[in-house]
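Undergrad: Here you go, sequence then predicted model.
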Amino acid sequence: MKHSTKSSNRLVQWIDDRLPIFSYAEANVIAYPTPKNLNYWWNFGSIAGIILVIMLVTGIFLAMNYQPNADVAFASVERIVRDVNYGWLLRYLHMNGASMFFIIVYIHMFRGMYFGSYKAPREILWMVGVVIYLAMMATAFMGYVLPWGQMSFWGATVITNLFSAIPVIGDYIVVWIWGGFSVDMPTINRFFVWHYLLPMILVMLVVVHLWALHVHKSNNPLGIDIKTPQDLMPFHPFYTIKDLFGLGIFMIFFLFFVFFYPNFFGEPDNYIPANPMVTPPHILPEWYFLPFYAILRAVPDKLGGVIAMFAGVLILFVLPWLDTSKVRSAAFRPIFKQLFWIFVADCLFLGWLGARPAEGIYLVLSRLATGYYFFHFMVLLPLVGKLEKPKPLPSSIFEEVSKNCRTKED
């Protein structure tokens, strides 16, 4: 199906001749050729983009009323919720939006792992996605500190102190991050600036991510290459409708928490003003950091724990080369499919262990789950890729779609 890139509107033509934004949108959004067999698991990339826009807009309005000052930061957040017009809505959209952003991105990443979206020729697409994930983690951590409650203050103190484990320069790095010799006024100023700046960097990374996506087009559930024009269809209206439907379902889920359980993902201690003299019984990061927090605590050595925690994320960069199978989709890899779901369960288990005390049976289980996490990447993926016998792949996307349609009709 072909779309005309010329508009009958003279103003649109005049603008497009000088700045071809309309023809660019036509080619890359409306008529953009997309595999015919994408399912609803492919909705989460666009939903993540919408959530990023919501976070940017609400963050800008919150910044207009927030005071990055250790003496009044907590009170300024309370003022936003109580006195600023619709400040409560802005705050709860932003606060719960962070959790929603991570839920969507985690599903997006696991979908990529299941269908082999990290394999050639999309390695750079995957690696840029991992950089986006790292930028999200940094942005979320600094944003969590800004309300200046008990969990914010002590979370910042504990997490930034991890850098002191680095030999020779560790203490200097901690002092540089803090802007002094403790978490105080310069720290909250620095975190506020970075929390405002990193989303702009995040947007640029998303643009690069989309650029890389459009070079080789989306992967698909079959994990096979596009072979004929019949394998493709225009993005609009087929997938715009599908994305809008998925977005509607997601917004119901998102706004349910905003309006009915706004503090579901938060910690009660963060509604107590920061007090350097009183340490909370259990210092916990936000839920989306808990699997890596469990890995950190599973290693008895401080430096070893820090290395293991960062390795848990950085190992994703080399995933395209750790998986030695030539077949992308788990739909045709019976052993890999089972290992994938065991890996997902292990990640969820690590998240649960991250919220438990680092003692007794929980510590033992954390070490076992951490060991399996790295075992999956370093041993199982390379080994299974060489030994597994995949099922036969379909000859083309079009033939598989046509066969499924005939089956449904029958």
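TA: Structure received.
Undergrad: For the rest of this, base every contact and every neighbour count on C-alpha atoms.
TA: Fine.
Undergrad: which ones are touching the closest residue to residue 208 other than its chain neighbours?
TA: Nearest non-adjacent residue to residue 208, counting by Cα to Cα, 6 or more residues apart in numbering: residue 128, 7.5 Å away. Going by Cα atoms under 8 Å, 6 or more residues apart in numbering, residue 128 touches 205, 208-209.
Undergrad: in what helix or strand does residue 128 lie?
TA: helix 123-145 (DSSP states H and E).
Undergrad: Where do the helices of the stretch 1-150 of the chain begin and end?
TA: 10-18, 21-25, 44-63, 73-82, 87-114, 123-145, 150-161 (DSSP state H, counting those that start in this stretch).
Undergrad: swap in the stretch 251-400 of the chain?
TA: 290-298, 302-314, 319-322, 334-354, 360-375, 381-387, 397-409.
Undergrad: So which of these is the most surrounded?
TA: For the helices of the stretch 251-400 of the chain, average neighbour numbers computed from mean count of other Cα atoms under 10 Å are highest in helix 290-298, which has a mean of 25.
Undergrad: What is the burial count for residue 97?
TA: By other Cα atoms under 10 Å, 21 other residues sit near residue 97.
Undergrad: Okay, residue 213 and residue 134: tell me how far apart.
TA: Residue 213 is 19 Å from residue 134, where distance means Cα to Cα, to the nearest Å.
Undergrad: If you could redo that for residue 291, that was the one I meant.
TA: Counting by Cα to Cα, the gap from residue 291 to residue 134 is 14 Å.
Undergrad: ditto for residue 225
TA: In terms of Cα to Cα, residue 225 sits 29 Å off from residue 134.
Undergrad: Use this one as the comparison:
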Amino acid sequence: MSFTWAKPYEPKTGVGKWFDERLPVPRLVWNSLGGGYEVPKNINYFWNFGVLAGVALVIQIATGIVLAMHYAAHTDVAFASVEHIMRDVNWGWLLRYMHANGASFFFIVVYIHIARGLWYGSYKAPRELVWMLGLVIFLLMMATAFMGYVLPWGQMSFWGATVITNLFSAIPVVGDTIVTFLLGGFAVDNATLNRFFSLHFLLPFVIAGVTILKIWSLHIPGSNNPTGVEVKGPADTIPFHPYFTAKDTFGLGVFLIILAIFIFFMPNALGHPDNYIEANALSTPAHIVPEWYFWPFYAILRAFTVDFILPAKLWGVIAMFASILLMFFLPWLDRSPVKSMKYRPTMKLWTLVLLVDVLVLAWCGGAPAEEPYVRISQIASIYYFAHFLIILPIVSKSETPLPLPNSIAEAVLKGKESTGAPAGIKDTGTAAAPQPAE
């Protein structure tokens, strides 16, 4: 018996029909995010984080637009304008704390989203482009967050911008030119603040555009699922709405509650106290660190301490960017036909080691550039690259995966006969038309 649970879009009113014939936006939304879009019936709460990332982006854009109305991008008054927002603008303190903590939560959601993709093999065919567009979004997020961190014009803002932009001077021949172009001069100053403010305002809209492309590319092959088995028929899917919109709404509620706890009870827990001191080019902080979500990459950058053919500083810059660019090649580095780590016992263990390794890098990145943190970050950096370039290719060819279920429905129902109906709903559909004998 064959059943299709997705409902076609049907306008209910005359105005709706008129609008649908001329600009079918409601139909597009229904077929993309509503009852007309079918998803695997076994996707779990880790699939909430794509929606949560979209909500976090909306929060950042909405609060950022209002904050920009009161912010002054000039070195003489930037710090004071932020204090003005906090003290004098109606609900300004709430907007600023929503924006600052929202950035951290955006990265938390995206990191979990990336981890889910690694665990369930969402980077494999036919979803390679979905994975790559997600990495493009991640790179744009990093650029946006870095430039946004400079805007409050505190001590860590100023010195963080100074240290990070000067890294590009390690690039042979064109390095100094790139630094001058980024800064708008020879040092972090008013031109730098203006450039960073303009790009920080612009890039979230670029992220939104790439997000639309990512959603579009996802709807062609459809969502992955915890088994990694592709959809084989209507019995494997249910409509996105109302089943997974309800699930996403629950996840969104939990996300907003935790975000609210940080905003109202510990708004500065994820920031650095030195950023409440106005920028001073004559006073260097004892320990310069970027925001916490950059710590793993900062640890990789600082892991290179010896000149070998190239300067150590240049090796650090190359390794830092390579640690992200490397993930673009994951679909070809991992040659296993099985997607999900649930059925790859050997690679599952190595992936858990990678998770611990990234956490160790984050710990080292937030610590002072001294022993034993430098030595630990060197060991952790070696494993990070070895995981993707050596361990993953070898294990993906040599390991023996566990038997896969024949279908998603079989995995969900544990071998019971599947009718394609959501669990707990009685099948009242009609049988499919008889097929001609072969």
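TA: Received the coordinates, thanks. Treat the numbers as computed from the prediction; the structure is a model and nothing was measured.
Undergrad: Could you quantify their similarity as a TM-score?
TA: Overlay of the two chains. TM-score (TM-score structural alignment, normalised by the length of the first structure): 0.98; 408 aligned residues with a Cα RMSD of 1.3 Å.
Undergrad: tell me which of the contacts of residue 128 of the first structure is nearest to residue 110 of the first structure?
TA: Lowest distance from residue 110 of the first structure to the contacts of residue 128 of the first structure (Cα to Cα) belongs to residue 209, with 16.9 Å.
Undergrad: Okay, and which of the contacts of residue 128 of the first structure map to helices?
TA: In helices, defined here by DSSP state H, the members of the contacts of residue 128 of the first structure are 205, 208-209.
Undergrad: Compare those and tell me which is most surrounded.
TA: residue 209 (19 neighbours).
Undergrad: show me what contacts that residue?
TA: Residue 209 of the first structure neighbours (Cα under 8 Å, 6+ apart): 125, 128-129.
Undergrad: Which contacts among those residues does the second structure share?
TA: Using both residues aligned by TM-score structural alignment, their matches' Cα atoms under 8 Å, the second structure keeps these contacts from the contacts of residue 209 of the first structure: 125, 128-129.
Undergrad: Not counting its neighbours along the chain, what's nearest the aligned partner of residue 399 of the first structure in the second structure?
TA: Matched to the second structure by TM-score structural alignment, residue 399 of the first structure sits across from residue 410. Distance criterion Cα to Cα, 6+ apart; nearest residue to residue 410 of the second structure, sequence neighbours excluded, is residue 416 at 6.8 Å.
Undergrad: what does residue 396 of the first structure give?
TA: residue 227 (6.7 Å).
Undergrad: Need the counterpart of residue 329 of the first structure in the second structure.
TA: So residue 329 of the first structure corresponds to residue 340, using TM-score structural alignment.
Undergrad: what's the closest non-adjacent residue to whatever residue of the second structure lines up with residue 348 of the first structure?
TA: In the second structure, the residue matched to residue 348 of the first structure (TM-score structural alignment) is residue 359. Of all residues not flanking residue 359 of the second structure in the chain, residue 296 sits nearest, at 7.5 Å (Cα to Cα, 6+ apart).
Undergrad: isn't the one you found right up against residue 367?
TA: No - using Cα atoms under 8 Å, residue 296 of the second structure makes no contact with residue 367, being 10.9 Å away.
Undergrad: from memory the match of residue 348 of the first structure sits against residue 294, does it?
TA: No - using Cα under 8 Å, residue 359 of the second structure is not in contact with residue 294, being 11.7 Å away.
Undergrad: before we move on, the earlier item: tell me the secondary structure for the residue nearest to residue 396 of the first structure?
TA: coil (DSSP: H, G, I helix; E, B strand; the rest coil).
Undergrad: Which position in the second structure pairs with it?
TA: That one, residue 227 of the first structure, aligns with residue 232 by TM-score structural alignment.
Undergrad: A strand includes residue 227 of the second structure, no?
TA: No - Residue 227 of the second structure: not assigned to a strand; according to three-state DSSP it is coil.
Undergrad: returning to that earlier point: return the distance of the residue nearest to residue 359 of the second structure relative to residue 135 of the second structure.
TA: 16 Å.
Undergrad: Quick check: chain neighbours aside, which residue is closest to residue 394 of the first structure?
TA: In space, residue 394 of the first structure is closest to residue 400, 6.5 Å off (Cα to Cα, 6+ apart).
Undergrad: The aligned partner of residue 177 of the second structure in the first structure: which element?
TA: If you follow residue 177 of the second structure across to the first structure using TM-score structural alignment, you land on residue 172. Residue 172 of the first structure belongs to helix 170-178 when assigned by DSSP H and E.
Undergrad: What mean distance separates that helix from the matching residues in the second structure?
TA: After superposition onto the second structure, helix 170-178 of the first structure sits on average 0.6 Å from its aligned residues (mean Cα distance after the TM-score superposition for the first structure).
Undergrad: do the same with stretch 94-101 of the first structure
TA: Looks like 0.2 Å for stretch 94-101 of the first structure (mean Cα distance after the TM-score superposition for the first structure).
Undergrad: Pull the distance from that stretch to the chain's centre.
TA: In terms of Cα atoms, centre = their mean, to the nearest Å, the centre of stretch 94-101 of the first structure is set 11 Å apart from its chain centre.
Undergrad: so it matches what in the second structure?
TA: Under the criterion TM-score structural alignment, stretch 94-101 of the first structure matches residues 99-106.
Undergrad: For residue 273 of the first structure, which residues are in contact?
TA: So residue 273 of the first structure contacts 74, 148-150 (Cα under 8 Å, 6+ apart).
Undergrad: Next, the contact list for residue 199 of the first structure, please.
TA: 56, 136, 139.
Undergrad: Show me what the second one lines up with in the second structure.
TA: This means residue 136 of the first structure. Aligning on TM-score structural alignment places residue 136 of the first structure opposite residue 141 in the second structure.
Undergrad: right, and its match touches residue 208 too?
TA: No - checked against Cα under 8 Å, the pair residue 141 of the second structure and residue 208 is beyond contact range at 10.7 Å.
Undergrad: Settle it for me: which of these two has more neighbours?
TA: residue 141 (22 against 16).
Undergrad: so how far is residue 356 of the second structure from the more buried one?
TA: From residue 141 of the second structure to residue 356 of the second structure the distance is 23 Å (Cα to Cα).
Undergrad: Identify the residues contacting stretch 277-286 of the first structure?
TA: Against stretch 277-286 of the first structure from outside (Cα under 8 Å, 6+ apart): 144, 150-151, 154-155, 265-266, 269, 290, 293, 355, 357.
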